[in-house]
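[1] Provided below are the primary sequence and the corresponding predicted coordinates.
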Amino acid sequence: MVLPMNISHHAIRVLRLKQGDTLILFNGRGGEFSGSIEHIDKSNCTVRLSKFHEVERESPLTIHLVQAVCVNEKMDWIIQKSVELGVSHIQPVTANRSVVRLSEARAHKRRLHWQQIAIAACEQCGRNHVPELLPLQSISEWFSQQLTNKPKNTKCKLAYRFMLSASANKRLTEYPSPAREDSITLLIGPEGGFTDEEEKAAFSIGFMPVRLGPRILRTESAGLVAIAAAQTLWGDY
């Protein structure tokens, strides 16, 4: 098989692979293939696949991250590291206090960009399922959707819905472990936090405020810390 152009470029120009070198490929739907490089030219790389391996590295805990968008570099960081930490779905949202505002065209381009970051993060950490990265929505639209629809492309129930809040009284450690077939949703606000109205809307659909400690975390840190804490308590760490 001929590798896609961007992957061929990475294999040839970045990894400096040569004819006969072995490598592992995945298609994002689980499992992976071992193979070897059969031919290389200036821009293409042909691979001969040898065996399929039913290896899985997904966490037993399904985590949905609902993240208010922030400036480009920070959002890229959130996407990359949340994938490495094992998040299952990423829903970017805009809130009333969001600094970043994207037109429909720019939002589409950013989603494509974030999807490539997610794929690259999977390549780096060895995941062979690419997390679902959903289209950007306003937080009000997303709240309305939750009232009528179940989360897309997932068979699990929502055991916990947590909204990170510096004023919350309870911590994750105070909640019992969710069942393995359940999942959790983590809601992370923008740089200026959610408005009172947005918090009330979150509470109305079942979100519970939690805090991660005595210090206030930035939006680019909060979700990652929450994912790591949830994985430590209930997931695969």
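    Sure thing, it's come through. Keep in mind that what you see is a predicted model, and the values were worked out from it rather than measured.
[2] Going by C-alpha atoms from here, please, whenever you check contacts or count neighbours.
    Fine.
[3] these two touch, right, V87 and Q67?
    No: counting by Cα atoms under 8 Å, V87 stays clear of Q67, with 11.9 Å between them.
[4] where do the strands sit along this protein?
    22-25, 32-40, 45-53, 62-68, 89-94, 132-133, 137-138, 157-164, 182-188, 208-210 (DSSP state E).
[5] now the ones you listed as CSV including distance to R101 and mean neighbour count?
    Shown next, in CSV, are the strands of the chain (distance: least, Cα to Cα, whole Å; neighbours: other Cα atoms under 10 Å):
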stretch, distance to R101, mean neighbour count
strand 22-25, 36, 16
strand 32-40, 38, 17
strand 45-53, 39, 16
strand 62-68, 11, 24
strand 89-94, 7, 23
strand 132-133, 18, 17
strand 137-138, 10, 14
strand 157-164, 22, 19
strand 182-188, 17, 22
strand 208-210, 26, 21
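[6] Take these and lay them out in TSV including distance to E123.
    Converted to TSV, the strands of the chain look like this (distance: least, Cα to Cα, whole Å):
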stretch	distance to E123
strand 22-25	9
strand 32-40	11
strand 45-53	16
strand 62-68	20
strand 89-94	17
strand 132-133	15
strand 137-138	27
strand 157-164	28
strand 182-188	24
strand 208-210	32
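[7] So which of those is nearest H113?
    Smallest distance to H113 across those (Cα to Cα): 10.6 Å, for strand 132-133.
[8] counting contacts, what elements does that closest one pack onto?
    Strand 132-133 sits against strand 89-94, helix 104-125, with contacts defined as 3 or more Cα pairs under 8 Å, 6 or more residues apart in numbering; DSSP states H and E.
[9] okay, now the one to match up with it:
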Amino acid sequence: MLETLLAANWVALHGKMPRLYVSAEFAVGATLTLPEGPARHVTRVLRMGEGAPLVLFDGRGQEAGVRLAEVGRKHTSVRIEELWQGGNESPLAVHLGQAISKGDRMDYAIQKAVELGVAAITPLYTERGDVRLKGDREEKKLAHWQAVAASACEQSGRAVVPPVYPPKGLDEWLAERQEPLRLMLHLATGNVFSQQPRPDAAALLIGPEGGLSDADISIAVASGFTPLTLGPRVLRTETAPVVALTLLQHHFGDL
């Protein structure tokens, strides 16, 4: 029944269908071969057959209403029927500088940040951070984190996948910041979000599990960052960006 209704209006109904990220050029009427990951998800997880509708997005803002044209063990293709621009991006462009944490905590921070509309993420090496990545390990982690961001876009309805940049030192990241609003979370301050003017872009610095060191705080303040608190309770490094981004989007964005 859904397939019949879709012929009338893809855009109105696309929220009811699976959304998959496929980095490709879309054109109405074209047939597109799905990469291995999306193809496996469609055929083995969702168990969709030929003619079934779904939505693809290219990670740069464009979405496509498609139908499965061929479903096979080694080859799965779709036919593109309609294109439109995604419209779920926040008016506040937040660049998150997130100190790298252990285990799946970094995955959680990236996932929730993307769901909350972050525009870009840079993993950071800070003085008290005890995670250091080099060579192939860093490349694999970066690819994994970018995949986490893409998956979060599939779930949240975003059509633009925010970049996860290669990890860098805190001082290098701070030196690059040009956003009119620059904030860092630091427990020992009384500053709150409501005291800030409304910006169109922001940089948000989150420290590691042990918190930002005095040296980290000093160079951040020298780079124009305002220390802010999220209240009297100490939050985990993966919880802090969720709360901070929620407040930023509430005060200056679209929540």
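    That came in fine, so what should we check first? None of these values were measured; they are calculated from a predicted model.
[10] Including distance to G223 of the first structure, could the helices and strands packed on strand 132-133 of the first structure go into TSV?
    Formatted as TSV, these follow (distance: least, Cα to Cα, whole Å):
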stretch	distance to G223 of the first structure
strand 89-94	11
helix 104-125	16
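[11] what's near enough to touch A202 of the second structure?
    By Cα atoms under 8 Å, 6 or more residues apart in numbering, the contact set of A202 of the second structure is 92-95, 179-183.
[12] try 7 Å
    Contacts for A202 of the second structure were tallied using Cα atoms under 7 Å, 6 or more residues apart in numbering; they are 93-95, 179-182.
[13] Please say which position in the first structure it maps to.
    Aligning on TM-score structural alignment places A202 of the second structure opposite I184 in the first structure.
[14] Pull the number of nearby residues for M5 of the first structure.
    12 (other Cα atoms under 10 Å).
[15] Excluding chain neighbours, give the residue nearest to it in space.
    N44 (6.5 Å; Cα to Cα, 6 or more residues apart in numbering).
[16] what's stretch 44-63 of the first structure aligned against in the second structure?
    Counting by TM-score structural alignment, stretch 44-63 of the first structure corresponds to 75-94 in the second structure.
[17] gap between the two ends of that stretch?
    39 Å (Cα to Cα, to the nearest Å).
[18] Run the chain-centre distance for it.
    Using Cα atoms, centre = their mean, to the nearest Å, the distance from the centre of stretch 75-94 of the second structure to the centre of the chain it belongs to is 15 Å.
[19] Please apply the same query to stretch 183-202 of the second structure.
    21 Å.
[20] Could you give me the buried positions within it?
    Buried positions in stretch 183-202 of the second structure, judged by neighbour count with 16 or more other Cα atoms under 10 Å: 183-187, 191, 193, 199, 201-202.
[21] for stretch 10-30 of the first structure, same thing?
    11-12, 17, 22, 25-26, 30.
[22] try stretch 120-140 of the second structure
    120-127, 129.
[23] Counting neighbours, what do you get for the residue nearest to M5 of the first structure?
    Neighbours around N44 of the first structure, by other Cα under 10 Å: 18.
[24] Contact partners for it?
    If you count contacts by Cα under 7 Å, 6+ apart, then N44 of the first structure has 2-3, 5, 8 around it.
[25] Same check on P151 of the first structure?
    For P151 of the first structure, counting by Cα under 7 Å, 6+ apart, there are no contacting residues.
[26] And it, how far from K157 of the first structure?
    Where K157 of the first structure is concerned, P151 of the first structure sits at a distance of 9 Å (Cα to Cα).
[27] Check L186 of the first structure too.
    14 Å.
[28] Kindly report the same for E32 of the first structure.
    28 Å.
[29] Equivalent analysis for I79 of the first structure, please.
    Applying Cα to Cα to I79 of the first structure and K157 of the first structure gives a distance of 23 Å.
[30] Could you do H129 of the first structure as well?
    20 Å.
[31] same question, K18 of the first structure
    The value you get for K18 of the first structure to K157 of the first structure, if Cα to Cα is used, is 47 Å.
[32] again with N44 of the first structure
    44 Å.
[33] And E84 of the first structure, by the same measure?
    Relative to K157 of the first structure, and taking Cα to Cα, E84 of the first structure is found at 23 Å.
[34] Over to I205 of the first structure?
    Counting by Cα to Cα, the gap from I205 of the first structure to K157 of the first structure is 14 Å.
[35] again with L136 of the first structure
    23 Å.
[36] repeat for S88 of the first structure
    Counting by Cα to Cα, the gap from S88 of the first structure to K157 of the first structure is 14 Å.
[37] And for L3 of the first structure?
    Taken as Cα to Cα, the span from L3 of the first structure to K157 of the first structure is 37 Å.
[38] now swap in H39 of the first structure and tell me
    Taking Cα to Cα, one finds H39 of the first structure at 47 Å from K157 of the first structure.
[39] Likewise for F33 of the first structure?
    32 Å.
[40] before we move on, what about P178 of the first structure?
    Counting by Cα to Cα, the gap from P178 of the first structure to K157 of the first structure is 10 Å.
[41] what do you get for E54 of the first structure?
    Computed as Cα to Cα, the E54 of the first structure to K157 of the first structure distance reads 26 Å.
[42] what's the answer for Y237 of the first structure, then?
    Counting by Cα to Cα - Y237 of the first structure and K157 of the first structure are separated by 22 Å.
[43] Kindly report the same for E220 of the first structure.
    From E220 of the first structure to K157 of the first structure the distance is 27 Å (Cα to Cα).
[44] And A222 of the second structure, what's its match in the first structure?
    Checking TM-score structural alignment: A222 of the second structure goes with S204.
[45] what's around its match, how many residues?
    12.
[46] How about V243 of the second structure, nearest residue that isn't a chain neighbour?
    L230 (7.8 Å).
[47] For V42 of the second structure, see how far away that neighbour is.
    41 Å.
[48] now do V131 of the second structure
    To V42 of the second structure, V131 of the second structure is 36 Å away according to Cα to Cα.
[49] repeat for K112 of the second structure
    24 Å.
[50] what do you get for L248 of the second structure?
    36 Å.
[51] what does S138 of the first structure align to in the second structure?
    In the second structure, S138 of the first structure lands on G169 (TM-score structural alignment).
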